[in-house]
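> model the structure of this input:
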Amino acid sequence: MDRGNYNTVYEDPNFLELEPDNSMELSIAEPAQKVSSLEFDEQLASAQNQLKELRKQEEEIEKQKAELEHLRQMQNSFNRGKVEMTDNLQHAITLLERERLDAEQRILQYTRAQSIFNRTLEEVSSLNPDDTDRTELHSQLEAASNVIDDAREEYVRTLKHLDSLNSSDELSDNEHKSNIKVSPKSQTNFTYWFRSGFAFSLPLIVFATVAYLAYRFLLN
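Okay, here's the model as predicted:
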């Protein structure tokens, strides 16, 4: 073989090496990047949906918690109110029963006092010296004065008894004033005015009786 005709191309060591084709690598990488970006977007969307769902569940839990707290407060308020009203009503029933019994006793005492006053009034009203002679005027006046004195004593004694009943009622009211609402204005004892009226009228009655007897005596 003629070395003069030897092709130097075959002696080039880089003859069989190929140049890298970057365009092919880019064409392969681009679809891979697109797939990776799509998966990331899907994962991000899924995570956001899960976060929204968790927030929704959290809001629902908070709502249920608030409802349970409200129910607990209502239950506690109901229990306190039930205990309070049960105690108040039981105490009020006991007080009313005692007041009813006391009222019955007062009615009996008032009825008795009324009967005494009616009898005494009849005795005082029966004093009629129209037919009294001059010789009997002194004795009739003395007897009438005794009747008046007895009426006065009976009247005062009965009123004292009624006052004692009212005093007992006032003490009872003071003991339970924290449980029973009473008017802040004090009321005047009715027996005071009753006694005062009778005390004012009694001298006039006696004077009128004596004057009438004296007048009848002078006429005779």
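> please make it C-alpha for all contacts and neighbour counts, starting now.
OK.
> which residue ranges of the protein form helices?
22-125, 137-175, 190-219 (DSSP state H).
> what distance do you get for the residue nearest the centre of the chain to Leu204?
Nearest to the geometric centre of the chain sits Met85, at 8.3 Å (CA atoms, centre = their mean). In this view, Met85 and Leu204 are 57 Å apart by CA to CA, to the nearest Å.
> likewise for Asp173?
Asp173 is 38 Å from Leu204, by CA to CA.
> list the contacts of Leu141.
Val210, Leu213 (CA atoms under 8 Å, 6 or more residues apart in numbering).
> over to Phe117?
Phe117 makes contact with Tyr155, according to CA under 8 Å, 6+ apart.
> how close does it get to Ala103?
From Phe117 to Ala103 the distance is 20 Å (CA to CA).
> then Leu213?
45 Å.
> ok, those two, which is more surrounded?
Shown here are Leu213 and Ala103; by other CA atoms under 10 Å, Leu213 has more neighbours (23 against 14).
> burial of Tyr212, as a residue count?
15.
> do Ala29 as well
12.
> do you know how far it is from Ala144?
Taken as CA to CA, the span from Ala29 to Ala144 is 143 Å.
> swap in Glu97?
Glu97 sits 47 Å away from Ala144, going by CA to CA.
> contacts for stretch 56-74?
Residues contacting stretch 56-74 (CA under 8 Å, 6+ apart): none.
> one more, for comparison:
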Amino acid sequence: MAAPGEHTHHIKIRSTQMEMPSGSTGIRDEDYDRKLKAAQDELDRIQLQREELERKKNELEELTSRKRHFLTQQVELTEKLTSSLTMIDRGLYEMRQESEDLEQCRSCFAAHLDKLQKINPESWTRDNLSEKLEKSSMALDIAADEYDQAAAHFQNGRSGTIFGRPSKRNRQGKRTGPTSEFMLNLRNGFAFNLPIVALGGLALVIYLLK
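You can find the predicted model right below:
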């Protein structure tokens, strides 16, 4: 019961003011879900970015390793090719040199063969037997000497099997001269013309002695 002289005020609160709207809770949930999804998307983006960086890192390491391997092979193969080209050039030079020597040797041998085949002892008479025998023996000795010198010159080369083993001594019992001297004479044409010079000199001596 209210005291005399006091006024009693009644506050009326609407029921709507005491109750939370049902829609506000749904909005907060949606906002939370949206932020959670955004955060998850960011994490996914960062993870993809990290995986991409890792992939590029591995790819770069693989390319670097392949590059080092290529450089190693490049250096090794360059050295091999350079060495091989040097050996090939040297071999080609020696082959050309030997080919030239063989050509000149062939000409010399062909001249000797032609002279020897023209010698016919059956046609010698008693009067010219000594002269013919001396000339023919000299031609034979010169051809034999040059054959042995050529065999010695080529015995260590590719054409060594053509001539066989050179003789230790020639028909006069003399040792064959240096092979380099033989080839020098051969290149200068001396070996080719030696039989003609020798026979011409012998004929001159015989003529003067008569």
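> what's the TM-score for these two chains?
Scored against TM-score structural alignment, normalised by the length of structure 2, the superposed chains reach a TM-score of 0.55; 160 aligned residues with a CA RMSD of 3.9 Å.
> still on that earlier bit, export the helices of structure 1 to JSON lines and tack on distance to Leu16 of structure 1?
What follows is those, written out as JSON lines (distance: least, CA to CA, whole Å):
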{"stretch": "helix 22-125", "distance to Leu16 of structure 1": "19"}
{"stretch": "helix 137-175", "distance to Leu16 of structure 1": "125"}
{"stretch": "helix 190-219", "distance to Leu16 of structure 1": "141"}
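> Asp131 of structure 1 is nearest to which of the ones you listed?
helix 190-219 (8.9 Å; CA to CA).
> against which helices or strands is that closest one packed?
If contacts are counted by 3 or more CA pairs under 8 Å, 6 or more residues apart in numbering; DSSP states H and E, helix 190-219 of structure 1 sits against helix 137-175.
> Provide the aligned range in structure 2 for stretch 201-214 of structure 1.
Under TM-score structural alignment, there is no match for stretch 201-214 of structure 1 anywhere in structure 2.
> what is the distance between that stretch and the centre of its chain?
58 Å (CA atoms, centre = their mean, to the nearest Å).
> how many residues are close by the equivalent of Lys52 of structure 1 over in structure 2?
Applying TM-score structural alignment, one finds that Lys52 of structure 1 aligns to Asp44 in structure 2. Asp44 of structure 2: 12 surrounding residues under other CA under 10 Å.
> what does Ala113 of structure 1 give?
Other residues near Ala113 of structure 1 come to 19 when the count uses other CA under 10 Å.
> what's the answer for the one 5 residues further on, then?
As a burial measure, Asn118 of structure 1 scores 12 neighbours (other CA under 10 Å).
> residue in structure 2 matching it?
Matched by TM-score structural alignment, Asn118 of structure 1 corresponds to Ala110 in structure 2.
> against Gly160 of structure 2, how distant is its match?
From Ala110 of structure 2 to Gly160 of structure 2 the distance is 19 Å (CA to CA).
> again, but for Glu79 of structure 2
According to CA to CA, Glu79 of structure 2 and Gly160 of structure 2 sit 32 Å apart.
> these two: which is more packed in?
Gly160 (16 against 12).
> just tell me what the more buried one corresponds to in structure 1.
Match for Gly160 of structure 2 (TM-score structural alignment): Thr191.
> any idea how far the nearest residue to its match once chain neighbours are set aside lies from Arg106 of structure 1?
Nearest non-adjacent residue to Thr191 of structure 1, counting by CA to CA, 6 or more residues apart in numbering: Leu159, 6.6 Å away. Look at Leu159 of structure 1 and Arg106 of structure 1: by CA to CA, they are 13 Å apart.
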